[in-house]
Every structure is written in structure tokens, then in C-alpha cells.
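Colleague: When you get a sec, could you give me coordinates for this:
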Amino acid sequence: MSVPAEAQRVAGDLELVPAGENADLVPDAVRKALPEGSWALGIDPDLADTQALVDAAHVPLDGSANCVVVSGKRDGAERVAACVVLANTRADVNGAVKRLLDVRKASFLPMDRAVEESGMEYGGITPLGLPGDWRVLVDSAVAASDWVLIGSGVRTSKLVVRGSDLAALPNAEVLDIALPAR
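Modeller: Predicted structure coming up:
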């Protein structure tokens, strides 16, 4: 299978392999949720943070997406969502996300809880394979992207998937949730 040119562009200098065929790169829960035609690439775990990978492997910032987990409470009930935005933006947690969750205050889920409840490693959390009761808020710019580089669930690899496949995830909602990066 040949790698589409746009998929390779978002992978920078890194070699892409079919994600579904490389169990060593993709955890089981994520692999079960992988859209067909997704790609994976192995990385040094020290490069799992977006800017480090951009700098080391010539990965384009506008072709990378980040997934952050946010929560808030309303009437004693916690509401959790994974927010997926392009890496050259940031999630509007205190505006759009707070309104969408219908909470008075939204904040990032503490790292230990995000890791435990997602079953993924910090710095590798992806919208694929998350708990079924979490909302997945996909920014419209991510959904409109041909391909995006995103976490794989672990710090030793990344995935390259179509933006439309992220928008089609079972709990996904495509919305405008991003602000320009600071």
C-alpha cells in the first residue's frame, strides 16, 4: 500500500506504516477504533510532545492535532470531553468548551485521572478508543484537514488519520472550539 502524499507531508521526515498491521505501535483499544487506511509511525518517547516532534522531524505544526481532556460539573454531575484541535491553535476551554459542556467552570482533567480513565499515556492521548461516555469535540479545522498527525495512545508512536475519520467517531461533534495559539 502506498502512502498518500498529503499523509506523508504531515509525517515530516518520519516513515509511515499501515497502523492496523503494526500492533507494536498501536495499543489494542486504539487499534480497535482505527479508521481504515490510517498510518502509524514510531518515535522516540522524548519527542511525544508536539513541538519537540515538529522541531526534530520537520512535522508541520498545521498538520498536527492535539487531544486534551477537559471536565466540569453541573448539578453535581461531572461532564468530560476530549477536545481535538490543530496544534497551531488551542482549545477554547473557558469559552466554547465550557458552554458546550454546560458547566460553570471547565478545566483540564488532572493528568493522573486522564491517564487512568483513558487507559492511555500522558502525551499520547488520542480521540480513538476513549471511554464511550466521553464526548469528543473535534474542531472544524481538524475535521476539514485531509490528514492530521495525532497521538496513538502511547508516547512511542503517532498516528496519521483523515480529519473526516475523526469527525466520524461515534461520540464526535464537529464544532468551532479553537482559538489562535498564544
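
Colleague: Please count neighbours and contacts with C-alpha atoms only from this point.
Modeller: OK.

Colleague: any idea how far residue 117 is from the residue located most distally from the centre of the chain?
Modeller: The C-alpha centroid of the chain is most remote from residue 75, which lies 28.9 Å away (CA atoms, centre = their mean). In this view, residue 75 and residue 117 are 22 Å apart by CA to CA, to the nearest Å.

Colleague: what do you get for residue 45?
Modeller: Distance from residue 45 to residue 117, by CA to CA: 21 Å.

Colleague: more crowded one of the two?
Modeller: Set residue 45 next to residue 117 and count neighbours by other CA atoms under 10 Å: residue 45 wins out with 14 against 11.

Colleague: I'd guessed the more buried one sits against residue 156; true?
Modeller: Yes - between residue 45 and residue 156 there is a contact under CA atoms under 8 Å: 4.7 Å.

Colleague: next up, for comparison:
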Amino acid sequence: MFDSAPQLPAIDHPELLGEPVRRLIGLIPQAQVFSIDPALSDTESLCRAYGEPESTCGNCVIVRGHRGQITRTVACLALATTRVDVNKLVRKRLDVRKASFAPMEEATTESGMEYGAITPVGLPDDWPIWIDPAVIKSSQVCIGAGTRSSKLVIPGAALLALPHAEVVEGLAG
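Modeller: Have a look, this model is predicted:
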């Protein structure tokens, strides 16, 4: 996976990671990191440039739901070839009336990560992380590194080492 990109142990290269990612990368010691042109940060461009199928990448989306004065936030990680079921499954699990993707400015400000590079590694402590089973079953998945200039390659199951991470059946399809 992404064999043409020199991969380095992420734990040994904090300079390639977004600030929040540095705090928790030690929980996933097998994580590898590689540098990219920031213009390639979105999945389609990255896969085209490296000749990889989109099924090797995971996208982390931040979903926010509201019920009255209560706001709940969750990070959802699914393979790039699928879509997170925001309007049914996520909304019901959050127990909110309306759920939608968090506005870009809020997601980046609150996560401390760059747009197009948000990753479950290093998110705020009070955000649950819901992971689609297909991600967990992946031997390696390419995800954001908190900065648009690099990517992480991680065994899918290793993501369960993150605080508040859980597998959610039917999260994406």
C-alpha cells in the first residue's frame, strides 16, 4: 500500500504529524507516516497519484447533532468507497433530531487539524469515534495525519486502541 511513498515509523517522526496527532500516536506504535504534496490530500487525488484504489483509504468525518439546546459530536471513520449513514444510524445513535457534517471551520478549529487531514488519532477527548467494520478488517488503511502534508498507514484493528473508539455495525454503506 502506497509502496512508492517512503513510509517511516510515525512515532519517530512527530514533525510529520499534526499537533493533536502527536499526543496519541504512541497508542498505535505500528503506524507509519509518509509525506505528500498538500494538494494531494483529498482521497481521489492521492489515490490517482499513487495508483492506489480508494478502498485502501479511510475518511474521517465529524458529525454534529442537535436536540434542543444539546449538541453532540462524533467522529465517524469509513472506507473512502462508502458513505457514512448520517441521517439514520448516526442521528439515532446520537439521540438527536437532526445530524449533519460539522461546518469545516468548526471541525478544524475544534479538532486542531487541517481540513482534508482530520483523523481519529488525537481528536478531542469528549468525541466518540465510531468506526465502520470494513475499516477494522483492513490490514492497512491510509488516513489523515492532522496535516495536509502527510498521511498515516495503520492496521485497521489498531484504531481500536484510541480512546472512545468503537466498531459500529452499519455505519457506512
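
Colleague: so what's the aligned partner of residue 95 of structure 2 in structure 1 up against?
Modeller: By TM-score structural alignment, residue 95 of structure 2 lines up with residue 102 in structure 1. By CA atoms under 8 Å, 6 or more residues apart in numbering, the residues touching residue 102 of structure 1 are residue 74.

Colleague: mind listing the strands for structure 1?
Modeller: Secondary structure of structure 1 (DSSP state E): strands located at 17-18, 39-42, 65-74, 77-86, 89-91, 106-108, 135-139, 148-151, 157-161, 172-175, 178-180.

Colleague: For those strands, could you give me CSV that also reports mean neighbour count and distance to residue 122 of structure 1?
Modeller: Listed next are the strands of structure 1 as CSV, based on neighbours: other CA atoms under 10 Å; distance: least, CA to CA, whole Å:
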stretch, mean neighbour count, distance to residue 122 of structure 1
strand 17-18, 18, 23
strand 39-42, 23, 16
strand 65-74, 22, 10
strand 77-86, 22, 13
strand 89-91, 22, 17
strand 106-108, 17, 13
strand 135-139, 26, 17
strand 148-151, 30, 10
strand 157-161, 25, 13
strand 172-175, 19, 21
strand 178-180, 18, 21
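
Colleague: Just put the ones you listed in CSV and tack on distance to residue 124 of structure 1.
Modeller: Putting the strands of structure 1 into CSV (distance: least, CA to CA, whole Å) gives the following:
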stretch, distance to residue 124 of structure 1
strand 17-18, 18
strand 39-42, 12
strand 65-74, 8
strand 77-86, 13
strand 89-91, 17
strand 106-108, 15
strand 135-139, 16
strand 148-151, 4
strand 157-161, 8
strand 172-175, 19
strand 178-180, 20
